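Novice: using only what follows, build the 3D model:
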Amino acid sequence: MTKRIAFLASDARVAQTAREALVARYGHVAPRDADVVVALGGDGFMLHTLHGTQHLNTPVYGMNRGTIGFLMNAYTETDLMSRLAEAEEEVINPLIMTAMDQSGKKHEALAINEVSLLRAGPQAARLRIGVDGRVRMAELVCDGALLATPAGSTAYNYSAHGPIVPIGADVLALTPIAAFRPRRWRGALLPKRAQVRFEVIEADKRPVIVSADSVAFPDIDWVEIRSEPKVEHRILFDPGHGLEERLISEQFT
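Specialist: Sure, this is the predicted structure:
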């Protein structure tokens, strides 16, 4: 059966040109009417597309027309229907973040890759870290810290020297960013069901910004993060090029 496809593209000219060619060849429907959404861009646009279509429960197949393409498949125009028919599906759960800023306002956001806290001034951040209601680190002096999903473990987490986590592992990676004290602390692997709380010590003097993927909030007082199993993102990959294979391959490059 011919699939109804919604083609979405980033603002980059190369992505827009690809979309025009694919729409001319395969047609186009609105995302709400599609059997599959094809995202054209890089990983940033893929995350944007997944967030924007999560209420539809429609699988997303990405083709790389951007800079980074860890979540994307190779771009071609001629055999899309057969590739979609043979594609393998990965289902991932995002993190849900609740944050309170210094004015007392609460913020919520979902993160497919990671939730990160970063210092927003010249002085290092001071963070208190709790897991499931128990303080595990009374003070971490650092540039920041992040909590990453397995799908996001090769992104910012890996750049911060955090571990790559297999896609099937029910764990989250808690990774410090430029830790000053304790200097040798390299982070922790936590159960997927864990609830992590960061409290900002001296928040007025040492301001911190929190980011859930690309959504950011300044002047944070505390942040709570947990996995959200009620939300599922369906991502399609060419056979043999799924997230599990990519996560393993990344460790041998």
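Novice: from here on, contacts and neighbour counts on C-alpha atoms
Specialist: Noted.
Novice: how about the strands in the stretch 101-250 of the chain?
Specialist: Secondary structure of the stretch 101-250 of the chain (DSSP state E, counting those that start in this stretch): strands at 106-111, 114-119, 125-131, 134-142, 144-148, 171-177, 188-191, 196-200, 208-212, 215-217, 220-227, 233-237.
Novice: one more to line up against the first:
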Amino acid sequence: MPAAPPPPGPRRGKRLGLVVHPTRDVLAQASLVLDWARAHGGEVAVLRADAARFGERGGDVVLDEEEFAATVDAVVSLGGDGTMLGALRLLVGRGVPVLGVNLGHLGFLVELEPRELPGALERITAGDFTVEPHLCLRLSAPGREAVAFNDVALARTPGRGAVVAALSVAGQRIGYLRCDAVVLATPTGSTAYSYAAGGPVVSPGADALVVTPVAPMSGIARPIVLGVDEPVRLELLESSGAPVLELDGVASGELPVGSAVEVSVQRDAGHVIRLDPSGHGRRSRVKLSLLDLPLLPDEMLELVPHGVRRPEQPRQEDPHPPRRG
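Specialist: Below you'll find the predicted structure:
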């Protein structure tokens, strides 16, 4: 998906939304956004569920989700990819650009580190950015309608048996799956659950939908890449266990055996602010390669020469060194 020209950045008097990680300490970064907005004659809107997190600083406006999504001109997401995905789901189809600040771990979707936030806000004001459009998955299941920007998964509930589902594409039955989970992923989500299950990495510029079986036992055993105009239907067969429905990694209740899940793709559903698209792409490729290393984060630090390590990252000594002699 090529980057689109940016809409006008938040100008004087505009409303900037703030979406934050549910548990991390975000006060320092949130205060920076509040101070910047007030200095530029704007205001900051926060969600009612988050208002108490900011203490006396507060937001200029406290809104419920519906009014927040309908009235903000741009949004800053403080957290990791999960927080960013939550912001995109909240704003789906509204054309509101979202800037992601990484307070998490690797972060494939978010672009900025906290130290880069002040300069990024100035560039957004000047309109010096591009917008990366993202497609989403629209799901219809018994009693629920939902969207996901990374993936939809039907995951085995422990003790309930494998997921057994008939797969239809564009109205045509193509086979069945018997596995621990079925993952339907967007190009953005191809580096998440689907990738961990052996699925392909799909370029963010591609219009595609990936169907990946997790730990297949019989039936379709390889990932399938579909076009975005090919809606998918998964019908749980009588021999299936009752799986948990997951949307972007968040559990959304069990699905009864015999029910069907229908998933279609919506183009141009979310808009991510990019200040350095090529640099972000290079960093994402490096982060993806790190996932394949058989090392924990502390062990990877041992690969970094002492002279170039950050002062706050001293050598990690093994608390249980091997016995000698």
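Novice: so after superposing, what's the score?
Specialist: Laid over one another, the chains give 0.85 as their TM-score (TM-score structural alignment, normalised by the length of the first structure), with 244 aligned residues with a C-alpha RMSD of 2.5 Å.
Novice: on that earlier part again, mind putting the strands of the stretch 101-250 of the first structure into JSON lines with distance to residue 98 of the first structure and mean neighbour count?
Specialist: Below are these laid out as JSON lines (distance: least, C-alpha to C-alpha, whole Å; neighbours: other C-alpha atoms under 10 Å):
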{"stretch": "strand 106-111", "distance to residue 98 of the first structure": "5", "mean neighbour count": "19"}
{"stretch": "strand 114-119", "distance to residue 98 of the first structure": "10", "mean neighbour count": "26"}
{"stretch": "strand 125-131", "distance to residue 98 of the first structure": "14", "mean neighbour count": "21"}
{"stretch": "strand 134-142", "distance to residue 98 of the first structure": "18", "mean neighbour count": "16"}
{"stretch": "strand 144-148", "distance to residue 98 of the first structure": "13", "mean neighbour count": "27"}
{"stretch": "strand 171-177", "distance to residue 98 of the first structure": "17", "mean neighbour count": "24"}
{"stretch": "strand 188-191", "distance to residue 98 of the first structure": "18", "mean neighbour count": "14"}
{"stretch": "strand 196-200", "distance to residue 98 of the first structure": "9", "mean neighbour count": "23"}
{"stretch": "strand 208-212", "distance to residue 98 of the first structure": "10", "mean neighbour count": "23"}
{"stretch": "strand 215-217", "distance to residue 98 of the first structure": "11", "mean neighbour count": "15"}
{"stretch": "strand 220-227", "distance to residue 98 of the first structure": "5", "mean neighbour count": "23"}
{"stretch": "strand 233-237", "distance to residue 98 of the first structure": "20", "mean neighbour count": "23"}
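Novice: any idea how far residue 147 of the second structure is from the most centrally placed residue in the second structure?
Specialist: The C-alpha lying nearest the average C-alpha coordinate of the second structure belongs to residue 85 (C-alpha atoms, centre = their mean; 3.8 Å). Distance, residue 85 of the second structure to residue 147 of the second structure, by C-alpha to C-alpha, to the nearest Å: 10 Å.
Novice: for residue 201 of the first structure, give me its contacts.
Specialist: Listed by C-alpha atoms under 8 Å, 6 or more residues apart in numbering, the contact set of residue 201 of the first structure reads 125, 126, 127, 128, 221.
Novice: counterpart of the first one over in the second structure?
Specialist: It stands for residue 125 of the first structure. Counting by TM-score structural alignment, residue 125 of the first structure lines up with residue 163 in the second structure.
Novice: ok, back up a step: from the contacts of residue 201 of the first structure, pick the one nearest residue 28 of the first structure.
Specialist: Residue 28 of the first structure lies nearest to residue 221 out of the contacts of residue 201 of the first structure, by C-alpha to C-alpha, at 45.2 Å.
Novice: the closest one: what's it in contact with?
Specialist: Applying C-alpha under 8 Å, 6+ apart, the residues contacting residue 221 of the first structure are 99, 100, 101, 102, 199, 200, 201, 203, 208.
Novice: so what corresponds to the fifth one in the second structure?
Specialist: Spelled out, that is residue 199 of the first structure. Aligned counterpart of residue 199 of the first structure in the second structure: residue 235 (TM-score structural alignment).
Novice: ok, the nearest residue to that match once chain neighbours are set aside to residue 110 of the second structure distance?
Specialist: The shortest distance from residue 235 of the second structure to any non-neighbouring residue, by C-alpha to C-alpha, 6 or more residues apart in numbering, is to residue 260 (4.2 Å). For residue 260 of the second structure, the distance to residue 110 of the second structure (C-alpha to C-alpha) stands at 33 Å.
Novice: ditto for residue 203 of the second structure
Specialist: Distance of residue 203 of the second structure to residue 110 of the second structure, given as C-alpha to C-alpha: 16 Å.
Novice: those two: who's more crowded?
Specialist: Taking other C-alpha atoms under 10 Å, residue 203 of the second structure and residue 110 do not tie; residue 110 has more neighbours (28 against 14).
Novice: make sure the more buried one is actually in contact with residue 84.
Specialist: Yes: using C-alpha atoms under 8 Å, residue 110 of the second structure is in contact with residue 84, at 6.9 Å.
Novice: by residue count, tell me the biggest helix in the first structure.
Specialist: Longest helix of the first structure, by residue count under DSSP state H: helix 13-26.
Novice: mean deviation, the helix or strand following that one versus the second structure?
Specialist: Next along the chain after helix 13-26 of the first structure, taking DSSP states H and E as the criterion, comes strand 36-41. Aligned to the second structure and superposed, strand 36-41 of the first structure gives a mean residue distance of 0.9 Å (mean C-alpha distance after the TM-score superposition for the first structure).
Novice: and strand 36-41 of the first structure, which stretch of the second structure?
Specialist: Strand 36-41 of the first structure maps onto residues 74-79 of the second structure, going by TM-score structural alignment.
Novice: contact partners of that stretch?
Specialist: Residues outside stretch 74-79 of the second structure that contact it (C-alpha under 8 Å, 6+ apart): 9-10, 15-21, 24, 26, 29-30, 83-84, 87, 96-104.
Novice: 6 Å instead, please
Specialist: Identification of contacts with stretch 74-79 of the second structure by C-alpha atoms under 6 Å, 6 or more residues apart in numbering yields 16-21, 84, 96-104.
Novice: go on, stretch 11-31 of the second structure?
Specialist: By C-alpha under 6 Å, 6+ apart, the residues outside stretch 11-31 of the second structure that reach it are 40-46, 72-79, 83.
Novice: tell me the buried residues in that stretch?
Specialist: Within stretch 11-31 of the second structure, the residues scored as buried using 16 or more other C-alpha atoms under 10 Å are 11, 14-21, 26-27, 29-30.
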